[in-house]
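Q: All I have is the shape, not the residue letters:
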């Protein structure tokens, strides 16, 4: 039996309401789950989407009393000042260097920790290690910064006490230009490594145990099982997280740097976050600070897009 074009259109129109009714029915069946999403949607609308309108002040000479609608439009003047000034480029350099080290050493750290935890056979010991490793993640940088400052104190810190006992000169690590970036990278890894390892442990839990059993029959040792079975199985997760993390190459952890930064290490520790805070809050230069923030976000988006494109070219795992 053959159908005419008119008949095909009639059948298509008949199917469309049927599909729509099925979608509506599914939504109604799970309506309580969608109701639970309402607070999340409200949060993102108020604190993430509504403030986007404020980006306009990056192109204005914003005055609080005049508001956005009454402030003078200056176009790209704030961005010209941004790149022509003598302060922003050193801050950008510090941000890129610190975040590059965090990406270089911090990204593989949770993978290594997850691999080691996954190889532990005693369940009780594994739980203890996991708890101890991800506990710092739930502490604020205000608390952790105090612990770090005390731990590295030149007079009462345990490291300097040991150095003094070994007839070495004590070092004021937190105020040392040579050590400050290492402290930022090390403390970031300490805080996040345990929590980030949970993602990789979850991916490892989904690996078929029969693959390991077959490998044991073939005489493969534990290192070879990790290299040929575990790592290839979690490559999709690693690639996706690498793409998402790449955007942080120009973003910084303001809470960490602000609580550890001091006048002696500003030359190597002042980053875009603290610079924007000083310009926008301390100096009340809102338009200039908004221009800095917009520049940072645009570059971060570009880095994510480029990384995603490269991942798409060399592998099948991408975020879009």
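A: The structure has been received and is ready for your questions. In this text, all values refer to a predicted model and were calculated from it rather than measured experimentally. Residues are numbered from 1 along each chain as shown.

Q: Every contact and neighbour count from this point should use C-alpha atoms.
A: Noted.

Q: which other residues reach the helix or strand where residue 237 lies?
A: Per DSSP states H and E, residue 237 falls inside helix 231-246. For helix 231-246, contacts defined as C-alpha atoms under 8 Å, 6 or more residues apart in numbering pick out 103, 107, 200, 203-204, 207, 300, 303-304, 307-308, 311, 317-319.

Q: second one coming, line it up with the first:
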């Protein structure tokens, strides 16, 4: 058989194989010669690409490490009879959970926890929705200049110290403040709200709202900007008014952010503020103003019992962690991601 006939025979067999749907034999296919990129080279490429971001993040990493993570190691003194003047951390004897047992048996500690949880629950109901409502109001302002002016006004108190905030409220609501002067000018008896223990929870909540509501609305304004405008147009075409659009479009769009911030708020439940309550403690008394932070300061640092104060602070952190885990589990049951996924 000639070479041409052999080629024609091979071509005919290949054509029949293609018609019959035969698959080519891949068992003897040669391995790919393209080498895979090493991981080290990939890391170096990412480092060359992202080094400006790493440089910008480096100061914050150093700050958090120096003032948050390293001091956390000092919580070991909660398990010691700590004396900074004889031995320090390494030389103080270990006493186990004695400080925690004493803490749980202290009636003043129980009173501080009750006050803290009560104030937190009150602010969760009457303060947490305020930034959401403020963000909705700011988002409805059509004039860019007016919106920028209002945002600047409501953001400004966040940068005031608590000393200045309490001083401003003293000038407005104190015994010699503006409100008392107006009442006296109209023949009424003056009032000193700053010293009324019955309304102290309303006072601290109003101070918190005035100081931080504007700043807290920034996150919700950012979330509002991510909602698709076509959803509002479709709802308007279907006949939905302003309130219907807010209920069925805006609030569902804000729901993930609301759940996330609510979880973080619950995790921070025992941290209602040290400076705010310490500045007003002498005016209303410790019965209504004693919270977790002031208890740790006066019962631990002021008396020199550093191990007892550290035990109070560590207990506060553990309770906050438990609240975050429980709130995150509830968020998962509602279909939200929460702080972290399952």
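A: Cool, the structure landed. Just so it is clear, the model here is predicted, and its values are computed rather than measured.

Q: Any idea what the TM-score is?
A: Overlay of the two chains. TM-score (TM-score structural alignment, normalised by the length of the first structure): 0.92; 313 aligned residues with a C-alpha RMSD of 2.1 Å.

Q: circling back to that earlier point, and the contacts of helix 231-246 of the first structure, which are buried?
A: For the contacts of helix 231-246 of the first structure, a burial check counting by 16 or more other C-alpha atoms under 10 Å picks out 103, 107, 200, 203-204, 300, 303-304, 307-308, 311, 317-318.

Q: Those into TSV, with extra columns for secondary structure?
A: Listed next are these as TSV, based on DSSP: H, G, I helix; E, B strand; the rest coil:
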residue	secondary structure
103	helix
107	coil
200	helix
203	helix
204	helix
300	helix
303	helix
304	helix
307	helix
308	helix
311	helix
317	coil
318	coil
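
Q: what's the farthest-apart pair in these?
A: The distance between the two most remote of these (C-alpha to C-alpha) is 29.7 Å, for 204 and 300.

Q: Tell me which stretches of the stretch 151-300 of the second structure form helices.
A: Along the stretch 151-300 of the second structure, the segments classed as helices by DSSP state H, counting those that start in this stretch run 162-173, 178-185, 200-225, 229-237, 242-245, 251-267, 274-284, 286-289, 292-296.

Q: Could you save the ones you listed as TSV and add columns showing distance to residue 53 of the second structure?
A: Output for these, formatted as TSV (distance: least, C-alpha to C-alpha, whole Å):
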stretch	distance to residue 53 of the second structure
helix 162-173	34
helix 178-185	50
helix 200-225	22
helix 229-237	32
helix 242-245	39
helix 251-267	25
helix 274-284	34
helix 286-289	44
helix 292-296	36
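
Q: out of those, which comes closest to residue 306 of the second structure?
A: Closest among these, using C-alpha to C-alpha: helix 292-296, at 9.2 Å.

Q: For that closest one, grab the matching residue range in the first structure.
A: Alignment of helix 292-296 of the second structure against the first structure: residues 272-276, by TM-score structural alignment.

Q: With stretch 121-129 of the second structure instead?
A: Stretch 121-129 of the second structure maps onto residues 100-108 of the first structure, going by TM-score structural alignment.

Q: swap in stretch 243-256 of the second structure?
A: Stretch 243-256 of the second structure corresponds to residues 223-236 in the first structure, going by TM-score structural alignment.

Q: cool, and stretch 163-173 of the second structure?
A: So stretch 163-173 of the second structure sits over residues 142-152 in the first structure, by TM-score structural alignment.

Q: got a list of contacts for that stretch?
A: 136, 156-160, 172-174, 255-256, 259-260.

Q: which residue ranges form the strands in the stretch 1-150 of the first structure?
A: Counting by DSSP state E, counting those that start in this stretch, the stretch 1-150 of the first structure has strands at residues 60-61, 72-73.

Q: The last one corresponds to what range in the second structure?
A: Mapped onto the second structure using TM-score structural alignment, strand 72-73 of the first structure spans residues 93-94.

Q: that older thread, and the furthest pair within the contacts of stretch 142-152 of the first structure?
A: Greatest spatial distance among the contacts of stretch 142-152 of the first structure (C-alpha to C-alpha): 160 and 255, at 25.8 Å.

Q: The two: who's more crowded?
A: Higher neighbour count among residue 160 of the first structure and residue 255: residue 160, with 21 against 14, using other C-alpha atoms under 10 Å.

Q: The more buried one - nearest residue in space that isn't next to it in sequence?
A: The shortest distance from residue 160 of the first structure to any non-neighbouring residue, by C-alpha to C-alpha, 6 or more residues apart in numbering, is to residue 170 (5.2 Å).

Q: now for that neighbour: what does it line up with in the second structure?
A: By TM-score structural alignment, residue 170 of the first structure lines up with residue 190.

Q: how deep is that match tucked in, by neighbour count?
A: Other residues within reach of residue 190 of the second structure, judged by other C-alpha under 10 Å, total 19.

Q: what about it, distance to residue 294 of the second structure?
A: Note on residue 190 of the second structure: its distance to residue 294 of the second structure, by C-alpha to C-alpha, to the nearest Å, is 31 Å.

Q: still on that earlier bit, mean per-residue distance, the helix holding residue 237 of the first structure to the second structure?
A: Following the fit onto the second structure, the mean deviation recorded for helix 231-246 of the first structure is 0.9 Å by mean C-alpha distance after the TM-score superposition for the first structure.

Q: That helix: which residues count as buried?
A: Neighbour-count burial for helix 231-246 of the first structure flags 231, 233-234, 236, 238-246 (criterion: 16+ other C-alpha under 10 Å).

Q: what's the farthest-apart pair in the residues you listed?
A: Spatially, the most separated pair among the buried residues of helix 231-246 of the first structure is 233 and 246, at 21.5 Å (C-alpha to C-alpha).

Q: Determine which stretch of the strands of the stretch 1-150 of the first structure is the most buried.
A: strand 60-61 (a mean of 22; mean count of other C-alpha atoms under 10 Å).
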